[in-house]
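Chemist: below is the sequence, then the predicted model.
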Amino acid sequence: MASLAVIKESAVLLLSDCAVSASLVVVPLFAKSLGASNFEIGLISAVYGFSLLVSSYISGWFSDVFSRGKLLKASLAIAAVVFPLHALSPTPLHLLAVRGLSGICAGIYPTVLAVQGYEKRGRLGSLVSFGALGWGVGSLFISFVYNYKDVFLSSGFLFAAGFLISLKMDVKDVKLNVPFFSWNIVRRGLPVYASFLIRHMSANAVWAVFPLFLEDIGANSFWIGVIYATNTFAQFFIMPFIDRFNSGRLVASGLLFSLLTFVAYFASGNYVHVLLAQLLLALSWSLLYVGSLTYVAERGNERGTAVGFLGTVRGVASTVGPVIGGAVSQAYGYRSTVMFAVVGCAAALALFLTLILRERRRRPLASPTVSTCQVNP
């Protein structure tokens, strides 16, 4: 029964992330076909990121205080309706509105599934790896489904399938007395929250225009899909083996390899070079994401709120980063946006190491005590 529960959780995450990934790759290209400028494409991505940050935190807090199961099912059902609406967008403004609704849906299910997985097994690498597999499959949609609108319709079907599976899941609800905002939760995870924000903001400046950057150096739709998928498929094989290591070291290594990844992008002369650099990106994100999730989840009982706040940080980065990326690429070109990410990742690594060292000077870091939340029968 335990293995069947794991399969259901993994399947829901795989299908949902596949739907999100497919739309994420296509949106900049679809927006361009509707007449959007690079700056407007950045704004569309920013609205999605803003919705994501609001949704992630509220849903994380809600999952600690009220009902995780109902929240998960509702988010998947609504997403199955919202994501196909992309295909009906006649202008960039309409697309912007739909992306806002999509961000609300996409911010809910990852938090609930991550907390559910951690509390059941104490590890997240295997579960999160199926999310990476979903991102990989979704990235390949553009390689075989050439009509952008069909990609959005397919995303709706994937969410609908995830919703049907979720109806058979046994999601444990908790009733914790958690304030809507707790500085203690932020303080415990500050080294991760702060460095993750800077790194992810810098990365999202690139991701907002990444398909356009790839087109600029010679990649067609098929190779754009392959390049995206190379990263995420590689994550699927890396993530299950790294959650046994110290979470702080995982985060530091992830930031270092992120820096090296964007240096490799900047030095790339064509899309084949970027394809090779995707293996480095896969390693960096696997280390950073699994390490960050584990770091915040193991530092208290309020795991839904802590993981949700990480999603909020990710959303802030997804809001600010694309605006910067759109503006920089509009003014100076795509490669300048990549250099911005190089500087950002270096700053994130320096900040993380500074905060960790300061924390260790104040008191030796002991292994965090993970207690069990009181769960309703």
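Modeler: Looks like it came in fine.
Chemist: hey, let's count contacts and neighbours off CA atoms from now on
Modeler: Will do.
Chemist: so is the nearest residue to residue 88 once chain neighbours are set aside in a helix, a strand, or just coil?
Modeler: Take residue 88 and drop its neighbours on the chain: the residue closest to it by Cα to Cα, 6 or more residues apart in numbering is residue 149, 7.9 Å away. The three-state assignment at residue 149 reads helix, by DSSP: H, G, I helix; E, B strand; the rest coil.
Chemist: and residue 149, how many neighbours?
Modeler: Using other Cα atoms under 10 Å, residue 149 is surrounded by 19 other residues.
Chemist: please name the residues that touch it.
Modeler: Residue 149 makes contact with 84, 86, 87, 88, according to Cα atoms under 8 Å, 6 or more residues apart in numbering.
Chemist: the third one contacts residue 152, correct?
Modeler: Yes - here residue 87 reaches residue 152: they are 6.0 Å apart, a contact under Cα atoms under 8 Å.
Chemist: the more surrounded of those two?
Modeler: Between residue 87 and residue 152, counted using other Cα under 10 Å, the more crowded position is residue 152 (24 against 17).
Chemist: hang on, isn't that one packed against residue 89?
Modeler: No - Residue 152 is beyond contact range of residue 89, at 10.9 Å (criterion: Cα under 8 Å).
Chemist: and the contacts of residue 149 as a markdown table, adding distance to residue 68 and secondary structure?
Modeler: Output for those, formatted as a markdown table (distance: Cα to Cα, whole Å; DSSP: H, G, I helix; E, B strand; the rest coil):
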| residue | distance to residue 68 | secondary structure |
| --- | --- | --- |
| 84 | 25 | helix |
| 86 | 28 | helix |
| 87 | 30 | helix |
| 88 | 32 | helix |
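Chemist: below is structure B, check it against A:
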Amino acid sequence: MNRKSLYFVLLMGFFAILGSTMSKSPTLPLYAQSLGLSKGEIGIIAAASTITGIFVNFASGLLSDIYGRKRLLKISGFVFFSAPLLYFLAGDVITLALVRAYYGIATAIFVPVSLALISDLYPDKKGTFMGILSSATLVGRAIAPLLAGSLIYFAGFWIVFVSCSLFGFITLAITFTLPEAAGSLKKFEFSFSSSLLLLGLLDAAVYMAYQSIETFLPLFYFLEDKAWLSGLILTIEISIMALVKPYAGYLSDKIGRIKPIIVGMSMVSVAMLIFAFSKSLPLIIGGAVLFSLGASVSEASTKPLATEISALRGTALGFLESIKDIGQALGPIIVGFLGFEMGFTFVGVFGIVALLIFMITFKAIQIKDKI
């Protein structure tokens, strides 16, 4: 398969995530506040798209195995294009939550199906190219808050929504250039193996940690009056992940998936313990860097491994994304209720336990992977 298809997929990923992230960071809370909504209502609205993902990820992966990746990505592109325009019609908590739920469909389709497409097109280098796609989306995610914030400051919310729709239109247009892939499933024979479930739990632990850091980092007492610094740390975190993932994916293609998962998840768990007991800024920065490295190394192997456990690659990846979204939604809730010390410790221990069970269970499973 020529590289032209890869470039189109990378551009699609960049514009899709750039637009979707602009619509929520920092736009969503500011727009909701301008409508007079309370903080509790804003929290409900923010969770709407993640909740959508829990249910849609798996279904979209399965449907892509039946009807093909291109058709599902076209649907995703249409939602990316149309959803931002619906913000103009939202005037209360219910309508805004519905808009966010609808917008969540786009990402919930795009992530597992685009990764499945990469797996279809580049079976021998899937780890490397999945990592590159992830980096393309992370670049969009990193640029989005600054771009959206600047547009709001100079012109207001309307220009952000129009820009997000424009990026969605570009995403939709690119889907028409993609090659056909998969779509040959005649009978649903997906196996909910324990290994696949535990892979999902590993990703859930990573995103439980990620969302907890993103939510509560600005509230550490030595960062409370330094919003710029917490923002910088988060930007550094995303930048490290964008840089490391392609190399981590390449490494997993060369040495197998298991060793990077063990190393990566161990780093994530240690990073959470650092966050739990840190009393100084340097330790927090060190924890953020360690987490970024560990998350990149682990995730660059879990996704390719899922496509090797199940012949239904889209379904497997969608299943992983659904479990991941549950972890992402639970992370801030756990840390919020248990407090920083107990909450971050819980997340770290959860990652360690999931890794240990995975290591013990996985030895009994025959897969197409070289351990």
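Modeler: That came through, no problem. Keep in mind that this is a model prediction, so the values were computed, not measured.
Chemist: ok, back up a step: of the contacts of residue 149 of structure 1, select the buried ones using a PyMOL command.
Modeler: Selecting only the buried entries of those in PyMOL, with 16 or more other Cα atoms under 10 Å as the criterion:
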select buried, resi 84+86+87
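Chemist: and residue 324 of structure 2, how far is that from residue 303 of structure 2?
Modeler: 11 Å (Cα to Cα, to the nearest Å).
Chemist: which residues are common contacts for the two?
Modeler: Joint contacts of residue 324 of structure 2 and residue 303 (Cα under 8 Å, 6+ apart) do not exist.
Chemist: can you give me the helices for the stretch 151-300 of structure 2?
Modeler: Taking DSSP state H, counting those that start in this stretch as the test, the helices found in the stretch 151-300 of structure 2 are 157-175, 194-216, 227-255, 258-277, 281-309.
Chemist: so what secondary structure elements neighbour the fourth one?
Modeler: It stands for helix 258-277 of structure 2. Secondary-structure packing of helix 258-277 of structure 2 (3 or more Cα pairs under 8 Å, 6 or more residues apart in numbering; DSSP states H and E): helix 194-216, helix 281-309, helix 340-362.
Chemist: and residue 177 of structure 1? What does it align with in structure 2?
Modeler: Matched by TM-score structural alignment, residue 177 of structure 1 corresponds to residue 186 in structure 2.
Chemist: need the contact list for its match.
Modeler: Applying Cα under 8 Å, 6+ apart, we find residue 186 of structure 2 in contact with residue 66.
Chemist: enumerate every residue touching residue 181 of structure 2.
Modeler: 68, 69, 70, 117, 120, 121.
Chemist: and with 7 Å instead?
Modeler: Residue 181 of structure 2 sits next to 68, 69, 70, 117, 120 when contact means Cα atoms under 7 Å, 6 or more residues apart in numbering.
Chemist: what count of nearby residues applies to the residue lying closest to residue 35 of structure 1 once chain neighbours are set aside?
Modeler: Spatial nearest neighbour of residue 35 of structure 1, chain neighbours left out: residue 92 (7.2 Å); criterion: Cα to Cα, 6+ apart. Other residues lying near residue 92 of structure 1 total 21 when counted by other Cα under 10 Å.
Chemist: looking at the helices and strands packed on helix 258-277 of structure 2, which is closest to residue 332 of structure 2?
Modeler: With Cα to Cα, the closest approach to residue 332 of structure 2 among those belongs to helix 194-216: 4.7 Å.
Chemist: the closest one vs helix 340-362, what angle?
Modeler: Interaxial angle, helix 194-216 of structure 2 versus helix 340-362 (axes from the mean of the first three to the mean of the last three Cα atoms, to 10 degrees): 160 degrees.
Chemist: what packs against helix 194-216 of structure 2?
Modeler: Secondary-structure packing of helix 194-216 of structure 2 (3 or more Cα pairs under 7 Å, 6 or more residues apart in numbering; DSSP states H and E): helix 281-309, helix 313-338, helix 340-362.
Chemist: by how much does the last one deviate from structure 1 on average?
Modeler: Helix 340-362 of structure 2: mean distance to aligned residues in structure 1 after superposition is 2.6 Å, counting by mean Cα distance after the TM-score superposition for structure 1.
Chemist: would you mark the buried spots in that helix?
Modeler: Buried residues in helix 340-362 of structure 2, counted by 16+ other Cα under 10 Å: 340-352, 354-355, 358-359, 362.
Chemist: again with stretch 69-81 of structure 1
Modeler: In stretch 69-81 of structure 1, counting by 16+ other Cα under 10 Å, buried: 69, 71, 72, 73, 75, 76, 77, 78, 79, 80, 81.
Chemist: which helix or strand contains residue 331 of structure 1?
Modeler: Residue 331 of structure 1 is located in helix 303-332, with elements delineated by DSSP states H and E.
Chemist: if we can go back for a sec, could I get the helices of the stretch 151-300 of structure 2 as JSON lines with distance to residue 132 of structure 2?
Modeler: Conversion of the helices of the stretch 151-300 of structure 2 to JSON lines gives the following (distance: least, Cα to Cα, whole Å):
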{"stretch": "helix 157-175", "distance to residue 132 of structure 2": "17"}
{"stretch": "helix 194-216", "distance to residue 132 of structure 2": "18"}
{"stretch": "helix 227-255", "distance to residue 132 of structure 2": "5"}
{"stretch": "helix 258-277", "distance to residue 132 of structure 2": "17"}
{"stretch": "helix 281-309", "distance to residue 132 of structure 2": "10"}
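Chemist: which one of the helices and strands packed on helix 258-277 of structure 2 lies nearest to residue 240 of structure 2?
Modeler: Across those, residue 240 of structure 2 has its closest neighbour in helix 281-309 (6.2 Å, Cα to Cα).
Chemist: related to what we said a few turns ago, could I get the contacts of residue 149 of structure 1 as CSV with distance to residue 107 of structure 1?
Modeler: Converted to CSV, those look like this (distance: Cα to Cα, whole Å):
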residue, distance to residue 107 of structure 1
84, 17
86, 18
87, 21
88, 23
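Chemist: give me the aligned partner of residue 357 of structure 2 over in structure 1.
Modeler: The alignment partner of residue 357 of structure 2 in structure 1, by TM-score structural alignment, is residue 354.
Chemist: residues near the aligned residue in structure 2 for residue 127 of structure 1, how many?
Modeler: By TM-score structural alignment, residue 127 of structure 1 lines up with residue 133 in structure 2. A count of nearby residues for residue 133 of structure 2, using other Cα under 10 Å, gives 26.
Chemist: ok, residue 133 of structure 2 - contacts?
Modeler: By Cα under 7 Å, 6+ apart, the contact list for residue 133 of structure 2 reads 10, 13.
Chemist: and the strand or helix carrying residue 42 of structure 2, what does it pack against?
Modeler: Secondary-structure assignment from DSSP H and E places residue 42 of structure 2 in helix 39-67. Counting contacts by 3+ Cα pairs under 7 Å, 6+ apart, helix 39-67 of structure 2 is packed against helix 93-121, helix 313-338.
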